[in-house]
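> My questions concern the predicted model and sequence given below.
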Amino acid sequence: MAFYLVSAVPKHGRLEELGERLASAEFMTLRPFGATLSASLANARMRRDGVAVWEEEDYCAPPLAQERAAVLDDYFHDLRVEKVEQGEGWSKIQKLPRLFPDA
């Protein structure tokens, strides 16, 4: 398994829907990544430049291929990944404001 610090630009007008879908646990049934993706997005942060960031566990090559096809490409563009150790990504972004404060 690998861990990545993910950065992605939210698509205009799409974050509210994503937040609602996360709140209703809609992605939890996606296998094999639904629970991990849901938790990661619920805890995502927002940089000052408007880019969303989160740590994601992934097994795909290329990274996040299944997650992008099922969810991420509907809500984000310019998705980038940086390989990190487990927890390192969260440590880097923990002080940033939450993308979904009510999650």
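Sure thing, it's come through. Numbering: from 1, shown residues only.
> rest of the way, CA atoms for contacts and neighbours
Noted.
> check contacts around the residue nearest the centre of the chain.
Centroid-nearest residue in the chain: residue 41, 4.0 Å away (criterion: CA atoms, centre = their mean). By CA atoms under 8 Å, 6 or more residues apart in numbering, residue 41 lies in contact with 22, 54.
> Next one for the comparison:
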Amino acid sequence: MAYRLVRARPKVDRLVELRERLDTGEIEAMDPFGRAMTQALEEARFDPASGEAVWIEEDYCSPPLAMERTEVLDDYFEDITIVEEDVEETAGWQQISDFPGLWKQVLDDVQR
């Protein structure tokens, strides 16, 4: 399996919609990447220093995240960057474990 360490700048005004699509299972139903993307975005973190969302994504596309960007990610994030193309999943999540959860951080700010 290939895992990518991803950073991206959230389009904050669009994240409520993304959260709704995750909650309804719409993204999870997308084949072939929906389940992995849903899991990654559910666990995404927020880097307060850069203002970026950070997550580990299971991905087999060439170029990386091609289908995911076209179908979902480009609608909700800008400046999507693959920081590491082949990271071990557990080690990748450990690298970002000190960051607060994306949804807690960003949705709280949007809803104020």
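Yes, it's here. Note that the structure is a prediction, hence the values are computed from the model and not measured.
> Could I get the TM-score for this pair?
The TM-score (TM-score structural alignment, normalised by the length of structure 1) is 0.92; 101 aligned residues with a CA RMSD of 1.0 Å.
> that older thread, show me how far whatever helix or strand the residue nearest to the centre of structure 1 lives in is from its chain's centre.
Remark: residue 41 of structure 1 resides in helix 34-42, with elements defined by DSSP states H and E. Relative to its chain's centre, helix 34-42 of structure 1 lies at 7 Å (CA atoms, centre = their mean, to the nearest Å).
> is it true that residue 71 of structure 2 lies in a helix?
Yes. Assignment of residue 71 of structure 2 by DSSP: H, G, I helix; E, B strand; the rest coil places it within a helix.
> Now do the same for it: its match in structure 1.
In structure 1, residue 71 of structure 2 lines up with residue 70, judged by TM-score structural alignment.
> Looking at structure 1, name the residue matched to residue 92 of structure 2.
Superposed on structure 1 with TM-score structural alignment, residue 92 of structure 2 falls opposite residue 89.
> Quickly note the distance from that match to residue 29 of structure 1.
25 Å (CA to CA, to the nearest Å).
> Over to residue 91 of structure 1?
Noted for residue 91 of structure 1: a distance of 28 Å to residue 29 of structure 1, by CA to CA.
> Please apply the same query to residue 70 of structure 1.
12 Å.
> and those two? which has more neighbours close in?
Neighbour tally, residue 70 of structure 1 and residue 29, criterion other CA atoms under 10 Å: the higher count belongs to residue 70, 13 against 10.
> For structure 1, which segments count as helices?
Using DSSP state H, the helices of structure 1 run over 15-23, 34-42, 65-67, 73-75, 88-93.
> ok, average deviation of the first one from structure 2?
Here helix 15-23 of structure 1, set against structure 2 after superposition, deviates by a mean of 1.1 Å using mean CA distance after the TM-score superposition for structure 1.
> which helices and strands does that helix pack with?
For helix 15-23 of structure 1, the packing partners by 3 or more CA pairs under 8 Å, 6 or more residues apart in numbering; DSSP states H and E come out as helix 34-42.
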